[in-house]
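Undergrad: Sequence plus predicted model, see below.
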Amino acid sequence: MITNLDQIVERVKGTPNKRLAVAVAEDPHTIEAVGRAVKENLVHATLTGDEKAIKKVAAEAKVDVKLFEILHEPDKGKALMLAIGLVREKKADFLMKGLLDSSLYIRGIIDKEKGLLPPGKLLSHVSVIQVPAWKKLIVCGDVAVIPAPDLEAKIAILNYAIGVA
């Protein structure tokens, strides 16, 4: 049984690297986290956004930009759709939000023509939380995406959480 986040990281280290697409990667926390994941050989990363801003933020965070592929697109909406396109085209395995408004990010994901949400599926999220005083991980399903889920939505949320657990 996995009881902490470090165990998840160790398990991932034994698998082939996944490809990460970061939408609007002009944020120091994003750059630091992705840089660490690349250095730990967990992912290959492609960053979208304003290349000059990404390089400036990376330099300030002391992260080597040679760790990433950078696709220059200064317009945030277009940079998001560029990252989403990488996932749709199977050039990336998953998407990460950088420095852009959450509503824009979600709109891009649920876009019926160019987004990632399959028809008939529900947009939700699952969080895995480690609390030092607790002996195991906590898996939370949809704490904010669907404010008043009906029974069908609750079943989908539960199934997503079970899949992660």
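TA: Good, I have the coordinates.

Undergrad: going forward, measure contacts and count neighbours with C-alpha atoms only.
TA: Will do.

Undergrad: Residue 4: neighbour count?
TA: Residue 4 has 18 neighbouring residues, counting by other C-alpha atoms under 10 Å.

Undergrad: element containing the residue nearest the centre of the chain, please.
TA: The C-alpha lying nearest the average C-alpha coordinate of the chain belongs to residue 96 (C-alpha atoms, centre = their mean; 2.7 Å). Assignment of secondary structure by DSSP states H and E places residue 96 within strand 94-97.

Undergrad: now swap in residue 48 and tell me
TA: strand 43-49.

Undergrad: So which elements touch that strand?
TA: Secondary-structure packing of strand 43-49 (3 or more C-alpha pairs under 8 Å, 6 or more residues apart in numbering; DSSP states H and E): strand 18-23, helix 28-39, strand 68-72, helix 76-88.

Undergrad: Check it against this one:
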Amino acid sequence: MIKKLDEMEKHLKLGERAILSVAAAHNEEVLISIKEAVNRGVIQPILVGNIDKIKSISKSINLDLENIELIQEDDIVKCAEIAVRLVHDNKADFIMKGLLDTSILLKAVLNKEYGLKKEGLLSHVMIHEVESYHKLLLISDGGMNISPNYEQKEGIIKNAILAAKSLGIEEIKVACIAAVEKINPKMQATIDAHKLQEACENGLFGKNVIVEGPLAFDLAVSSHASEVKGLKSIVSGDVDIIITPTIEVGNALGKSLTYMTKSKSAGVIMGASVPIVLTSRADSSESKLYSIIYGALISKNI
């Protein structure tokens, strides 16, 4: 079981680089993370974008392009299409967003002719390494689905479970969080969380998965908090996945961990046939690198 982000790299097969297609790759921050992933032997990139800009940036950051395929395209919409088609045609293992809007890339991913969409929905999964927690913590969904209904939450859990399996977790523990741990008819999050727990008990999420809810966040991450409140819980203090009721909760929780606890993190979009690396301009180069490595790890395990 992988408990630290640095351990992910060791679980990729030595000498077997994942092929990463990058849409609109003419961006310094993206190319810096690409350079580090290449130097570590994690990926073999295909860079789609303005070749002159890619070469200029690569020269300034000492990225060797000799063995890297470059595809010329100035139009960012076409950049997205080409990058997605590379995956669709089995010429790349996963995809990364470069200097283009997320909506443009996702529109290509959802294209009915050459896209990468499977049944279900797309959702964002962040993985955090927090110094005060004994293993990696996954949070979903703080980046895609604004106010998911019950059915969408089922999809979010399924995607997060798939992302967690790549970490070698034998028994995946999921907490559906809310403000309180009791069902309240006026709080939809508590109703959905309880239904999700029942669905898990009825086998919806497969073997070796435990879903509990509703749980307040402190009860999810602290067994001591559960003991104090007299709550019997299997996942409390040992949770792997936090499912948030809305995007605001997921977004705030993830950024709180990043900025207030200085946690290391990585993020991917799940729900397509391959993981999609979608980093923010504010993300550190370390976070971008970990996201690429996590995407490579997932792509080799799905």
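TA: Sure, I can see it. Every value quoted in this text rests on a predicted model; they were computed, and no experiment measured them.

Undergrad: Save the helices and strands packed on strand 43-49 of structure 1 as CSV, and put in mean neighbour count and distance to residue 54 of structure 1 too.
TA: Compiled in CSV, these are given as follows (neighbours: other C-alpha atoms under 10 Å; distance: least, C-alpha to C-alpha, whole Å):
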stretch, mean neighbour count, distance to residue 54 of structure 1
strand 18-23, 24, 11
helix 28-39, 18, 8
strand 68-72, 17, 8
helix 76-88, 21, 12
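
Undergrad: who wins for proximity to residue 60 of structure 1 among these?
TA: Set against residue 60 of structure 1 and scored by C-alpha to C-alpha, those come closest in helix 28-39, at 7.9 Å.

Undergrad: with structure 2 superposed, average distance for the strand holding residue 48 of structure 1?
TA: Superposing on structure 2 places strand 43-49 of structure 1 at an average distance of 0.6 Å from its equivalents, by mean C-alpha distance after the TM-score superposition for structure 1.

Undergrad: before we move on, the earlier item: so what touches the strand holding residue 96 of structure 1?
TA: 18-25, 83-84, 87, 105 (C-alpha atoms under 8 Å, 6 or more residues apart in numbering).

Undergrad: again with stretch 39-59 of structure 1
TA: 12-13, 17-28, 31-32, 34, 37-38, 64-65, 67-76, 79-80, 82-83.

Undergrad: closest one to residue 138 of structure 1 among the helices and strands packed on strand 43-49 of structure 1?
TA: helix 28-39 (21.6 Å).

Undergrad: so the closest one corresponds to what in structure 2?
TA: The alignment of helix 28-39 of structure 1 onto structure 2 (TM-score structural alignment) covers residues 28-39.

Undergrad: The matching stretch vs structure 1 - mean distance after superposition?
TA: Stretch 28-39 of structure 2 sits 1.2 Å off on average (mean C-alpha distance after the TM-score superposition for structure 1).

Undergrad: so how far is that stretch off the chain centroid?
TA: 19 Å (C-alpha atoms, centre = their mean, to the nearest Å).

Undergrad: now swap in stretch 85-101 of structure 2 and tell me
TA: 16 Å.

Undergrad: Kindly report the same for stretch 83-100 of structure 2.
TA: 16 Å.

Undergrad: So which bit of structure 1 is that stretch matched to?
TA: Per the alignment by TM-score structural alignment, stretch 83-100 of structure 2 matches residues 83-100 in structure 1.

Undergrad: quick check: angle from the strand holding residue 48 of structure 1 to strand 68-72?
TA: 20 degrees (axes from the mean of the first three to the mean of the last three C-alpha atoms, to 10 degrees).

Undergrad: Pull out the buried residues from strand 43-49 of structure 1.
TA: By neighbour count on 16 or more other C-alpha atoms under 10 Å, the buried set for strand 43-49 of structure 1 is 43-49.

Undergrad: would you turn the contacts of strand 94-97 of structure 1 into JSON lines with distance to residue 155 of structure 1?
TA: Below are the contacts of strand 94-97 of structure 1 laid out as JSON lines (distance: C-alpha to C-alpha, whole Å):
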{"residue": "18", "distance to residue 155 of structure 1": "29"}
{"residue": "19", "distance to residue 155 of structure 1": "30"}
{"residue": "20", "distance to residue 155 of structure 1": "29"}
{"residue": "21", "distance to residue 155 of structure 1": "29"}
{"residue": "22", "distance to residue 155 of structure 1": "30"}
{"residue": "23", "distance to residue 155 of structure 1": "30"}
{"residue": "24", "distance to residue 155 of structure 1": "33"}
{"residue": "25", "distance to residue 155 of structure 1": "34"}
{"residue": "83", "distance to residue 155 of structure 1": "30"}
{"residue": "84", "distance to residue 155 of structure 1": "27"}
{"residue": "87", "distance to residue 155 of structure 1": "26"}
{"residue": "105", "distance to residue 155 of structure 1": "25"}
